[in-house]
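Colleague: Quick one: sequence and predicted model below, then my questions.
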Amino acid sequence: MDFQLSDDQRALREGIRDILAGRFGRDRMRAALDGGAGVDRTLWRELGEAGFFALRLPEAEGGAGLGLPEAVLLFEEAGRSLLPGPLVATHLAAGAVKGAAEGEAVVTVLDGRRPVGHLGDADGLLVLGPDTSPGRASAVTGGALRDLVREGSEPLRSLDPFTPLWRLTGSVESGERLPDGALLRDEGALLAAAEQVGSAARTTEMAVQHAGAREQFGAPIGSFQAVKHLCADMLVRAELARCAVYAAAVTADPVEIAGAKMLADDAAVHNARDCLQVHGGMGFTWEADVHLHLKRAWLRSGQWIERAAAEERLAADLG
């Protein structure tokens, strides 16, 4: 079986990379960081027009009729660029929440009692059942959501400056029932893992670029064995996680998705930390982008499927 990307898949990946480079390059990213962490509605609509959210909808419903492998490629690119916003939840809600597929609606997710990202910008709330009832899922929109934001929530301080968080203090009314909440959770975990892979790959590139340009004792620091080992380890982590995520996208097996999420979380977090080491003291400054990848990686590690739940799933399968 040939697992190489097809020409169409490569074109899809390059197309979304070009869109993000043009609309959310480093200058725009930094401007967004300085101007607040809200969702850029114009960019959101452009992603919708490009088919980012409707990618897996049938062609008869306005989508491209593609599958998880293609969606993984898009979310990997989003992870590379640190694109903010509830991308995964909006993608999953396409077809269920009006306007989500076109990028006209922003949909975030409530998973158990975890904090909710971007609730203040949301037009829809994807509600996943607790781990004890994984099959339950619903979508809350309209007045019920507005009432919840106004009277049943409070903002929290977020680790990631691009992801404002809210704690729900009130009860969530039942919304429109959605099929198979367990499947939504697994697909969300896989797409979040793809974002982690993109971040891990980007921090590897950043470390290698800095190691080649920064000089100490009259030589690039990349010529020092300790730095070489750090960069080599980063590459291995990123490629191993990418292989696991791509394989899970083909099989859609819940156990493989859990393993892929664990590997991708580890790669994103450890690669960002090693990238900080390569950059030295400047890596900790606000002007460097490394800390942004680390904070986002930490935040994603606690979303959709946490490490403890993934380990339990893997252990149960082995038993």
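Modeller: Perfect, thanks for sending it.
Colleague: C-alpha from now on. contacts and neighbour counts both.
Modeller: Noted.
Colleague: The stretch 51-200 of the chain: strands as residue ranges?
Modeller: According to DSSP state E, counting those that start in this stretch, the stretch 51-200 of the chain carries its strands in the segments 107-111, 116-117, 124-128, 137-141, 153-156, 165-168, 176-177.
Colleague: Gly63 is nearest to which of the ones you listed?
Modeller: Nearest to Gly63, of all those, is strand 107-111, at 17.6 Å by C-alpha to C-alpha.
Colleague: elements contacting the closest one?
Modeller: Judged by 3 or more C-alpha pairs under 8 Å, 6 or more residues apart in numbering; DSSP states H and E, the packing partners of strand 107-111 are helix 87-93, strand 116-117, strand 124-128.
Colleague: Please compare the first structure with the one that follows:
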Amino acid sequence: MRFQLTEEQRALRGAVRDVVGRRSAAAPSWLVAQFPAPLTGSVQPGGSQFGLDRGLWRDLGDLGFFSLRLPEADGGAGLGLPEAVLAFEEAGRALVPGPLVATHLAAGEVPGAATGEVVVAAVDGRLVEWLAEADVVRPGAEGAVPLRSVDPLTPLHRVPAPGRTDPVAVLLTAAEQLGTAARACELAVQHARTREQFGQPIGAFQAVKHLCAQLLVRVEVARAAVYAAAVTADRADIAAARLLADEAAVRGARDCLQVHGGMGFTWESEVHLLLKRAWVRAQRGGANTESEELLAADLVA
């Protein structure tokens, strides 16, 4: 199976990166502006230290981010899962906040979702992201209880009963995790090249080399699995891709933090945000136990 991107797919990826890069939650300058006193500010359970960026949401709508898979007759781009995966990979790389997956899946069903005028939240397993700021909440969020989120950019609520897991939602979450893992790898390598100790870059030390090499291997293995699942749309392939992408994002962000040392958890660095977002996404529907059981059943069959 070939994974060489077409010219159109590369153009789509570049367009999404350009839009989210201008207003990325991971950009240190943007972060400092949003968190003037991050260590003294308080976050209420289920809340966030800043509101959802509606301007960015509309920009994504104008780009066609939410309507990528809608037929052209319905105002969409008529593209498929592979293109959606590329777009969500870029969103994950930039840590774009908001219920991206839920709104993308609602395009064509909820008026305004495809254009970014409406924000849609949905139950994903036992979690609901951005419940308070959503314009539309899909069924299943009754009795939701606010949680104190480990990620200051993702307010959470817990619901009493797990929601239905859509395979496409599982795959798009894997794509976001892949983007976060790739960004962690980039930051680790960049820091290893520029940070010096004992008169040489820390990347010259074997322990740091091994961390960076492991980061890259996990990213590329996860990328192959996610891209393959986007082509086959097979539930077992999606489950495998999700497991590999979750591991690449969480372990990759932890290793990136290790390369950066203590400065990785400072508010001037985006590294800790990569780890926190990866942790939160790893709890969405289709996470470890669910995907492992699906793969086990497929192997037995």
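Modeller: That came through, no problem. Note that the coordinates shown come from a computational prediction; the quantities given were computed from them, not determined experimentally.
Colleague: Any idea what the TM-score is?
Modeller: The TM-score (TM-score structural alignment, normalised by the length of structure 2) is 0.90; 287 aligned residues with a C-alpha RMSD of 2.0 Å.
Colleague: related to what we said a few turns ago, switch the strands of the stretch 51-200 of structure 1 over to TSV; also include mean neighbour count.
Modeller: Putting the strands of the stretch 51-200 of structure 1 into TSV (neighbours: other C-alpha atoms under 10 Å) gives the following:
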stretch	mean neighbour count
strand 107-111	26
strand 116-117	23
strand 124-128	26
strand 137-141	22
strand 153-156	16
strand 165-168	20
strand 176-177	15
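Colleague: Tabulate these (TSV), appending distance to Ala31 of structure 1.
Modeller: Shown next, in TSV, are the strands of the stretch 51-200 of structure 1 (distance: least, C-alpha to C-alpha, whole Å):
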stretch	distance to Ala31 of structure 1
strand 107-111	23
strand 116-117	20
strand 124-128	27
strand 137-141	30
strand 153-156	23
strand 165-168	20
strand 176-177	37
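Colleague: Put together TSV for the helices and strands packed on strand 107-111 of structure 1, with distance to Met234 of structure 1 on each row.
Modeller: Formatted as TSV, those follow (distance: least, C-alpha to C-alpha, whole Å):
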stretch	distance to Met234 of structure 1
helix 87-93	25
strand 116-117	29
strand 124-128	34
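Colleague: which SS class is Ile305 of structure 1?
Modeller: coil (DSSP: H, G, I helix; E, B strand; the rest coil).
Colleague: How many residues are close by it?
Modeller: Neighbour count of Ile305 of structure 1, defined by other C-alpha atoms under 10 Å: 24.
Colleague: what's the counterpart of it in structure 2?
Modeller: Matched to structure 2 by TM-score structural alignment, Ile305 of structure 1 sits across from Gly286.
Colleague: Please apply the same query to Phe75 of structure 1.
Modeller: Using TM-score structural alignment, Phe75 of structure 1 sits opposite Phe88 in structure 2.
Colleague: just checking, its match touches Val170?
Modeller: No - with contact defined as C-alpha atoms under 8 Å, Phe88 of structure 2 does not reach Val170; the gap is 11.8 Å.
Colleague: Just want to know which of the two has more residues nearby.
Modeller: More crowded of Phe88 of structure 2 and Val170, by other C-alpha under 10 Å: Phe88, with 26 against 22.
Colleague: which residues touch that one?
Modeller: By C-alpha atoms under 8 Å, 6 or more residues apart in numbering, the contact list for Phe88 of structure 2 reads Leu172, Thr173, Ala175, Glu176, Gly179.
Colleague: Grab the nearest non-local neighbour of the match of Ile305 of structure 1.
Modeller: Among residues not flanking Gly286 of structure 2 along the chain, Val170 sits closest, at 5.6 Å (C-alpha to C-alpha, 6 or more residues apart in numbering).
Colleague: Can you report how many residues lie near the equivalent of Gly262 of structure 2 over in structure 1?
Modeller: Using TM-score structural alignment, the partner of Gly262 of structure 2 in structure 1 is Gly281. Neighbour count of Gly281 of structure 1, defined by other C-alpha under 10 Å: 9.
Colleague: For Ala54 of structure 1, see how far away Gly281 of structure 1 is.
Modeller: Applying C-alpha to C-alpha, to the nearest Å, the value for Gly281 of structure 1 to Ala54 of structure 1 is 43 Å.
Colleague: does the residue mapped onto Arg223 of structure 2 from structure 1 count as helix, strand or coil?
Modeller: By TM-score structural alignment, Arg223 of structure 2 lines up with Arg242 in structure 1. Put simply, Arg242 of structure 1 is helix when judged by three-state DSSP.
Colleague: Sketch out the helices for the stretch 51-200 of structure 2, chain order is fine.
Modeller: Ranges of helices in the stretch 51-200 of structure 2, per DSSP state H, counting those that start in this stretch, are 54-63, 81-93, 100-106, 167-194.
Colleague: Now do the contacts for Leu66 of structure 1.
Modeller: Counted by C-alpha under 8 Å, 6+ apart, Leu66 of structure 1 has contacts Leu55, Arg56, Leu57, Pro58.
Colleague: still on that earlier bit, just tell me what the residue nearest to Gly286 of structure 2 corresponds to in structure 1.
Modeller: Val170 of structure 2 maps onto Ala189 in structure 1, by TM-score structural alignment.
Colleague: Enumerate every residue touching its match.
Modeller: Counting by C-alpha under 8 Å, 6+ apart, the residues that Ala189 of structure 1 touches are Ile257, Ala258, Lys261, Gln303, Trp304, Ile305.
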